[in-house]
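*Asks:* predicted model and sequence below, questions to follow.
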Amino acid sequence: MLYSSPGKGAVSAVQILFLDFDGVMHPEFCHESKHFVHQDNFETVMRAAPHVDLVISSTWRHKRSLDELKALFTADVRARIVGATPLYAQLDEVPDTLQGYEREAECRAWLRQHGRAAQEWLAVDDRSWNFRPFNPNVFLVDGEVGLDADSAAKLAARIHGAVA
């Protein structure tokens, strides 16, 4: 899918979104009573982007099954979760260029494993050091805040091909 971005011409829209939880869906290190405080913001963005598949990249996948992770979302968004990234320690091969960038290596491994490496993707995360510097496929969120309304608006623009 292509969208026009003012002054930028046609750019590809995101087709796959990798989602972190801590620092995105809620502030990092918050009390569990505050977990998923930004769920409404995230799900509103996703409802406006029905072409986007979701993949869980959060460390929550270490201790919970995919079904348990999906259950955290409303039915319409849950239906668009197509998987979770493999764990870095279990990757058979990590290219030299991705050594030390664990989350990016996991995202790219998932894309390769599912035949989607050529598709436009975006990782929503709060930790820049998990990705190569200046990676255009990363949407960084302030981990102390999470995906507040302002960040959600910027994410929506980025998903549709606008530079946010």
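*Replies:* Right, received. Where do you want to start? Numbering: from 1, shown residues only.

*Asks:* going by C-alpha atoms from here, please, whenever you check contacts or count neighbours.
*Replies:* Fine.

*Asks:* can you give me the helices for the protein?
*Replies:* Ranges of helices within the chain are 39-47, 66-70, 75-78, 102-113, 149-159, based on DSSP state H.

*Asks:* give me every residue that touches the nearest residue to Ile56 once chain neighbours are set aside.
*Replies:* Spatial nearest neighbour of Ile56, excluding adjacent residues (C-alpha to C-alpha, 6 or more residues apart in numbering): Ala84 at 4.4 Å. Ala84 makes contacts with 55-57, 61, 66, 110, as judged by C-alpha atoms under 8 Å, 6 or more residues apart in numbering.

*Asks:* this is the other structure I want to compare:
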Amino acid sequence: MLIFVNTECLTSLADADDGQGGLPGFEAVLQAWPQLRVVLADERRHWTTIDRLRAPFSAPLHGRILGTTPIYGALAQSRPGREDEILDWLRQADAEDADWLAIDDRAEEFHTHAQRLLACRRFGAAEAAELHGRLHRRALRREAVVRSILPLRPGMPLGV
């Protein structure tokens, strides 16, 4: 599963020293869900390196940050919205079927996939709990699909 995150949501929390919000809270979610991979959807990608964008994260998590959403050149006809940036990244990565969520403060830029957005200006304890809940519900749905195609009795062939 992929999480597209605008890191401004993680760093704008002034009272994040309780470990529940901001970057520490987001990292706690990542540690609880080791299958998650992160793509940074951050305006700073236009003028800094991926290494600098990764730097605030704990070193063990650096390998789970896959990159950034696309950088559009000065010749781009229009600036795409965040949802479009994510969809472009998925196409370029040949991952259009991947399950994903976004954490961003630009709710108005999500249309078709608004249900995948956790809209926030500040990633606090409530947002961390909401993200855990969404991940848990997604995991349960996938488990239910897998169970529905499993045989009813040991040794019974699939599809019977």
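*Replies:* Cool, got the structure. Predicted model, so just to flag it, every value in this text is computed and none were measured.

*Asks:* can I get the helices of structure 1 in a markdown table including distance to Val24 of structure 1 and mean neighbour count?
*Replies:* Listed next are the helices of structure 1 as a markdown table, based on distance: least, C-alpha to C-alpha, whole Å; neighbours: other C-alpha atoms under 10 Å:
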| stretch | distance to Val24 of structure 1 | mean neighbour count |
| --- | --- | --- |
| helix 39-47 | 9 | 18 |
| helix 66-70 | 15 | 15 |
| helix 75-78 | 16 | 14 |
| helix 102-113 | 15 | 21 |
| helix 149-159 | 10 | 18 |
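
*Asks:* looking at those, which is nearest to Ala10 of structure 1?
*Replies:* Smallest distance to Ala10 of structure 1 across the helices of structure 1 (C-alpha to C-alpha): 13.0 Å, for helix 149-159.

*Asks:* ok, back up a step: can you tell which of the helices of structure 1 is closest to Phe18 of structure 1?
*Replies:* Smallest distance to Phe18 of structure 1 across the helices of structure 1 (C-alpha to C-alpha): 7.1 Å, for helix 102-113.

*Asks:* any chance of the contacts of Ala84 of structure 1 in TSV, plus distance to Glu120 of structure 1?
*Replies:* Converted to TSV, the contacts of Ala84 of structure 1 look like this (distance: C-alpha to C-alpha, whole Å):
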residue	distance to Glu120 of structure 1
Val55	13
Ile56	16
Ser57	16
Arg61	23
Leu66	23
Trp110	13
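
*Asks:* would you map the strands across structure 2?
*Replies:* Ranges of strands in structure 2, per DSSP state E, are 2-5, 37-40, 65-68, 100-104, 117-119.

*Asks:* can you say which of those strands is nearest to Ser12 of structure 2?
*Replies:* strand 100-104 (12.1 Å).

*Asks:* need the counterpart of Asn135 of structure 1 in structure 2.
*Replies:* Under the alignment (TM-score structural alignment), Asn135 of structure 1 maps onto Ala114 of structure 2.

*Asks:* which residue sits closest to its match, ignoring its sequence neighbours?
*Replies:* Ala107 is the one closest to Ala114 of structure 2 (C-alpha to C-alpha, 6+ apart), at 7.6 Å.

*Asks:* next one: Gln39 of structure 1
*Replies:* Gln39 of structure 1's closest residue in space is Met25 (C-alpha to C-alpha, 6+ apart), at 5.9 Å.

*Asks:* what's the neighbour count on the one you found?
*Replies:* The number of residues packed near Met25 of structure 1 is 26, by other C-alpha atoms under 10 Å.

*Asks:* check Asp148 of structure 1 too.
*Replies:* 20.

*Asks:* Gly67 of structure 2 maps to what in structure 1?
*Replies:* Per TM-score structural alignment, Gly67 of structure 2 is aligned with Gly83.

*Asks:* and its match, how far from Gly9 of structure 1?
*Replies:* Separation of Gly83 of structure 1 from Gly9 of structure 1 (C-alpha to C-alpha, to the nearest Å) stands at 32 Å.
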